[in-house]
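Trainee: Here you go, sequence then predicted model.
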Amino acid sequence: MRKLPYFLEKYFWDVDFPGIDKKTYSAFIIERILEFGDKKSIRWMMNSFNLDEIKEVIIASRILSKKSANFWQIIFKIERDNILCFRKPSLQKQKMIWKY
């Protein structure tokens, strides 16, 4: 089990911090740091995960705020149309088929 550095504990307030495995929960860790991280945590993330893995999390995440996703999209030069959190939700109100 690859444990996380203690200074990252503040980003994982809602989970059992000692139980977070870096390899198993990499997408979760990257999302949290992208959303809430400071310079030190971002530097750690960049050294701990490869660039393609970080970009994939940005593209696939629906949890990132639009503000954070926009920032990282510019930093990593990712096509905006590829990022899921910018897409409109697929849940649209359906027309009534049968009126009682």
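Mentor: Noted; the coordinates are in hand.

Trainee: from here on, contacts and neighbour counts on C-alpha atoms
Mentor: Noted.

Trainee: Could you check how far Lys40 is from Glu9?
Mentor: Taking Cα to Cα, to the nearest Å as the criterion, Lys40 is separated from Glu9 by 13 Å.

Trainee: ok, now Arg32?
Mentor: For Arg32 relative to Glu9 (Cα to Cα), the value is 11 Å.

Trainee: For Ile54, see how far away the residue nearest the centre of the chain is.
Mentor: Here the mean C-alpha position of the chain is nearest to the C-alpha of Glu31 (Cα atoms, centre = their mean), at a distance of 2.4 Å. Taken as Cα to Cα, the spacing of Glu31 relative to Ile54 amounts to 9 Å.

Trainee: here's the one I want to compare it with:
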Amino acid sequence: MSIVVHTIHGRQYAYVSRREGKRMVQTYLGAMSRPDVQAVVEGLSEEKGIPERLRRLFWDTDPESLDPSRYATAIIERVLEMGDLQDVRWLQHRYTGTTIAQVLTLSRGLSPRSRAFWNLWFGREAPCAP
């Protein structure tokens, strides 16, 4: 997820850009002249790493070097396996539903119990076990 500011006819407009599968999706935030849009842009721009409250889940790595875009799969796995509901809310805000669903489907880092729970939580059909 990133912030994109387009200049059109001398005015600036802010968008949130995120990847969904193979496409890039931009969501319009508003004109940069509005104080509420400026506050949202500043808040999202400062969100470079993981929040302070999630650092307890990443005891085995340097949280400052943990890039949420580059290590999305590992972060999603760790939060789904050991996080609480506030952590999952952050996860849903930070990553698309498609990305979380891909991790639920393809990840080897989730226990079968966690995978089954989160599939039910997100209203997904769990793959049938043999």
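Mentor: That came through fine. Predicted, not measured: the structure shown is a model, and the values here were computed from it.

Trainee: circling back: neighbour count: Lys40 and Glu9 of the first structure, which is higher?
Mentor: Under the criterion of other Cα atoms under 10 Å, the comparison of Lys40 of the first structure against Glu9 puts Glu9 first, with 14 against 10.

Trainee: show me what contacts that one?
Mentor: Applying Cα atoms under 8 Å, 6 or more residues apart in numbering to Glu9 of the first structure gives the contacts Phe17.

Trainee: Show me what it aligns to in the second structure.
Mentor: Aligned counterpart of Glu9 of the first structure in the second structure: Arg55 (TM-score structural alignment).

Trainee: And for Glu53 of the first structure?
Mentor: Under the alignment (TM-score structural alignment), Glu53 of the first structure maps onto Thr99 of the second structure.

Trainee: Could you check how far that match is from Glu64 of the second structure?
Mentor: Separation of Thr99 of the second structure from Glu64 of the second structure (Cα to Cα): 23 Å.

Trainee: What residues in the second structure pair up with stretch 64-72 of the first structure?
Mentor: For stretch 64-72 of the first structure, the aligned range in the second structure is residues 110-118, judged by TM-score structural alignment.

Trainee: Going by neighbour count, list what's buried in stretch 66-76 of the first structure.
Mentor: Of the residues in stretch 66-76 of the first structure, those buried under the neighbour-count criterion (16 or more other Cα atoms under 10 Å) are Ala69, Asn70, Trp72, Gln73.
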